[in-house]
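1. Fold the following and give me the result.
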Amino acid sequence: MAKATDLTAHTHDAVLRLSPDRPEGAAARPARPPRIEDVARQAGVSPITVSRALRTPDMVSPKTRDRILQVVEATGYWSNPHASALRSGRSSIVAAFVSNLLSQQYSQAVLACARVVEQHGYQLMVGQTSYSYSRELSAIQSLRSLRPAAVFFTGVIELEENRDLLRELDIPIVESWAYPPDPLDMLVGFSNTDAGRLAASHLVARGYRRLAFMGRSGGRGALRLAGFAERAAELGAEIVETIRVEQVDSVIDGRRAYRTLLEGGRSFDAIFCANDLLGLGTLLEARQQGRRIPDDLALLTFGDNDLAGELSPRLSTISFDSNAMGTRAGEMIVDRLDPRSDGTLASSLCLDLELIPGETT
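-> Below is the predicted model of the structure:
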């Protein structure tokens, strides 16, 4: 694997921060749950004492802890259907929400996170948000009753209303798959902007000047397109076609996107598919239509899917270590939950991108 050599530093992603106005179809926000500060005020103690009483009860006198638990029960703070979670001060569940269960990278990251947290007595519970704000909101609202110990997202939270709801849970949150300057809590990600820039640099260096882009219309797809367009312009290359896809569920979406690209009637000599499923579908569809790759058309994807290395020709791709991402997310969660932690583990990490040469560029 070749490290990205044309990037001297990680570029922050200009992640959207959307207003509190709910997107169409989103569920209404419930009343604000009680915060740890509310419990502390009513119990006449500090928030840290409340936290210790619930997480490490031996550190608080029985009289003080009983008073705190009375307030907890009266206010509904940390209300949990599992009584053992309240008695011990925390749940043993770590929730993980993935954007797409079919993605190999998301699965690898979640499995790596699970391996870490399970070694420390936690269990990972997985849900899917499908790149949907309304599903994301429903998932976050469900956390109020589940009350997990921590949450891991394969993405970053753009909607401010959802960010506020997560803050009110007062539990460790790990975001990923992007590199915003203002993470909600903890972050282990990579720069999508740099991914797009690296793609343009690679294709132009191979002699391709008329480029096409294919990716999701929003979120990380938009960030990769921005970096791709910026670097292509710097190098004097032209992006002649851009296909934005609302939802990516399978290689069928890649096949469909490639056919849409051809309908534009423009001439291009290379495509950057900013999603591995789009890349796989594009390769299969282009071959079926008789295109010789890379003689007639070069193809570069994002995301190191095992199938990409098994196809002929092998796909060239830009990727990162999703196992390292999940492992670090798990380590951040365990470190935050451990009352003995000295806090030396960094709460933000940006992974390096790698260019994996194939035969399609």
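
2. For the rest of this, base every contact and every neighbour count on C-alpha atoms.
-> Noted.

3. Please enumerate the strands of the stretch 251-361 of the chain.
-> 270-273, 298-302, 316-319, 348-350, 354-356 (DSSP state E, counting those that start in this stretch).

4. Kindly reformat these as JSON lines containing distance to residue 166 and mean neighbour count.
-> Shown next, in JSON lines, are the strands of the stretch 251-361 of the chain (distance: least, Cα to Cα, whole Å; neighbours: other Cα atoms under 10 Å):
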{"stretch": "strand 270-273", "distance to residue 166": "32", "mean neighbour count": "28"}
{"stretch": "strand 298-302", "distance to residue 166": "30", "mean neighbour count": "27"}
{"stretch": "strand 316-319", "distance to residue 166": "29", "mean neighbour count": "26"}
{"stretch": "strand 348-350", "distance to residue 166": "18", "mean neighbour count": "18"}
{"stretch": "strand 354-356", "distance to residue 166": "32", "mean neighbour count": "21"}
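
5. Tell me which of those sits nearest to residue 180.
-> Among the strands of the stretch 251-361 of the chain, the nearest to residue 180 by Cα to Cα is strand 348-350 (9.9 Å).

6. For that closest one, give me every contacting residue.
-> Strand 348-350 is contacted from outside by 10, 179, 186, 187, 188, 189, 190, 191, using Cα atoms under 8 Å, 6 or more residues apart in numbering.

7. compare with the first, here's sequence two:
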Amino acid sequence: MDAQSGIVQIPTAMSSELTETDISSDEVAPTLSAVAKRAGVSSITVSRVVRLPELVAPATRARVEKAMRELGYVPNLVAGALASAKTNSVGVLVPTIANSIFADTVQGLSDKLEPLGYSVILAQSRYDAAREDRMLAALLSRRPEAIIMVGSPATEDGKRLLRHARIPIVETWELPIDPIDAVAGFDNYQAGVAVARHFIAQSRQQLAFIGGDDPRGTRRWLGFQDHALACGLQPPRRLILERNASGSVAAHANLPGVDAVFAANDAHAIGFMAGLRKAGLLRDGPAAAQPVAVVGLGDLEMGRLISPSLSTISVHGDAIGRTAATLTLERGGERRIDLGFELVLRDSG
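-> Model (predicted):
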């Protein structure tokens, strides 16, 4: 199941806080008639493409869908309600719910929004750019009063959808220089730098990075690599994992010559450590005694409980969620909030 929603009432005092007139944008939300004009068809044909696509010739349907993408048009699935009606909902897009790394963020924003009468509609992109666009369109079609997403849109189509939505948009878990509206997160590049600096201070020489090739993971890798090279080390190795590969990371633990590994998240780090243990390269003892040092990111509870305990980049997920919620409610003030991170050193490296 990709989305879930609840129905609650927004207190009257909050009803004016999330309105189109609060959004600073020179763009006007595209209309069905604008799509029809661009595609060279009637408005009725566009309506059929939206609601009864099987009744429209494939070539015509493709032309209309292309016009919709180019204009950033999203069908209104609540069009039967009054135009001024509130949906009392906030759309939230996360990469996955299979990994609990984003749970604190979702909990934090829910804790902030739900007492005020907002419900949360949750969707997953599963680290797939095309699916992310579909999920953004699905969320927007329900006319939420704001969108909060982990990361930034992966495609120009996704960015266009959000810019045309004319509602508060909050990107989280990173710090784009030019956000669509607002952002609450941390610097993934500097997180990579911090781990590389730590390994070098330990006199580790042969570094490696394991993780996916998603934008946030890639920025961690670039910071890690750039700092290592700037300090005169050999280029670190990078092992790109398949999506949702956390359960099979142990199979990649044999990296000859490597003495320090930065994993893009704690789930990958824990899986990698299981492989190290099987290979006899993990010991119960202090970091200095580890043949291969390992640092993750996310500070999951499991990482604190395993032996040796996992060193990690601690991200303030709950604070990110609460700050993102506040940014949807309050239009003034700083719109780019850096909540930082902390390198937590334990026994794994």
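
8. Scan the contacts of strand 348-350 of structure 1 and report the most crowded one.
-> The most neighbours of any of these, using other Cα atoms under 10 Å, belong to residue 187, which has 30 neighbours.

9. That residue maps to what in structure 2?
-> Counting by TM-score structural alignment, residue 187 of structure 1 corresponds to residue 183 in structure 2.

10. same deal with residue 119 of structure 1?
-> Alignment note (TM-score structural alignment): residue 119 of structure 1 maps to residue 115 of structure 2.

11. Surely its match is in a helix?
-> Yes - assessed with DSSP: H, G, I helix; E, B strand; the rest coil, residue 115 of structure 2 lies in a helix.

12. State the distance from it to residue 246 of structure 2.
-> In this view, residue 115 of structure 2 and residue 246 of structure 2 are 35 Å apart by Cα to Cα, to the nearest Å.

13. now swap in residue 314 of structure 2 and tell me
-> Remark: distance between residue 314 of structure 2 and residue 246 of structure 2 (Cα to Cα) = 19 Å.

14. residues touching the residue nearest to the spatial centre of structure 1, list them.
-> Nearest residue to the geometric centre of structure 1 (Cα atoms, centre = their mean): residue 155, 1.9 Å. By Cα under 8 Å, 6+ apart, the residues touching residue 155 of structure 1 are 98, 99, 175, 176, 177, 178.

15. any idea how far the alignment partner in structure 2 of residue 274 of structure 1 is from residue 213 of structure 2?
-> Residue 274 of structure 1 maps onto residue 264 in structure 2, with residues paired by TM-score structural alignment. From residue 264 of structure 2 over to residue 213 of structure 2 the distance is 10 Å, taken as Cα to Cα.

16. So if I had to pick from these two, which one is more boxed in?
-> Between residue 264 of structure 2 and residue 213, counting by other Cα under 10 Å, residue 264 is the more crowded of the two (28 against 17).

17. pretty sure the more buried one is touching residue 296, no?
-> Yes - at 6.2 Å, residue 264 of structure 2 counts as touching residue 296 under the criterion of Cα atoms under 8 Å.

18. quick one: secondary structure of residue 218 of structure 2?
-> Here residue 218 of structure 2 is recorded as helix under three-state DSSP.

19. For the counterpart of it in structure 1, which non-adjacent residue is spatially closest?
-> Matched by TM-score structural alignment, residue 218 of structure 2 corresponds to residue 222 in structure 1. Distances taken as Cα to Cα, 6 or more residues apart in numbering place residue 216 nearest to residue 222 of structure 1, at 6.8 Å, with adjacent residues excluded.

20. what sits against the one you found?
-> By Cα under 8 Å, 6+ apart, residue 216 of structure 1 lies in contact with 222, 244, 245, 246, 247, 248, 274, 275.

21. Pull out the buried members of the residues you listed.
-> 222, 244, 245, 248, 274, 275 (16 or more other Cα atoms under 10 Å).

22. Identify the residues contacting the third one.
-> Going by Cα under 8 Å, 6+ apart, residue 245 of structure 1 touches 214, 215, 216, 217, 257.

23. at 10 Å instead, please
-> By Cα atoms under 10 Å, 6 or more residues apart in numbering, the contact list for residue 245 of structure 1 reads 214, 215, 216, 217, 218, 221, 253, 254, 256, 257, 278.

24. next one: the second one
-> Residues touching residue 244 of structure 1, when contacts are defined by Cα under 10 Å, 6+ apart, comprise 213, 214, 215, 216, 217, 218, 221, 222, 225, 257.

25. ok, back up a step: can you list residues touching both of residue 264 and residue 296 of structure 2?
-> Any residue near both residue 264 of structure 2 and residue 296 by Cα under 10 Å, 6+ apart counts here, and that gives 209, 210, 312, 313.

26. how about the first one, what's its partner in structure 1?
-> Using TM-score structural alignment to pair residues, one finds that residue 209 of structure 2 aligns to residue 213 in structure 1.

27. Check for me that its match belongs to a strand.
-> Yes - counting by three-state DSSP, one finds residue 213 of structure 1 located in a strand.

28. any idea how far it lies from residue 179 of structure 1?
-> Applying Cα to Cα, the value for residue 213 of structure 1 to residue 179 of structure 1 is 21 Å.

29. before we move on, what about residue 307 of structure 1?
-> Computed as Cα to Cα, the residue 307 of structure 1 to residue 179 of structure 1 distance reads 27 Å.

30. and stretch 311-322 of structure 1, how far out from the chain's middle?
-> Chain-centre distance of stretch 311-322 of structure 1: 19 Å, with Cα atoms, centre = their mean, to the nearest Å.
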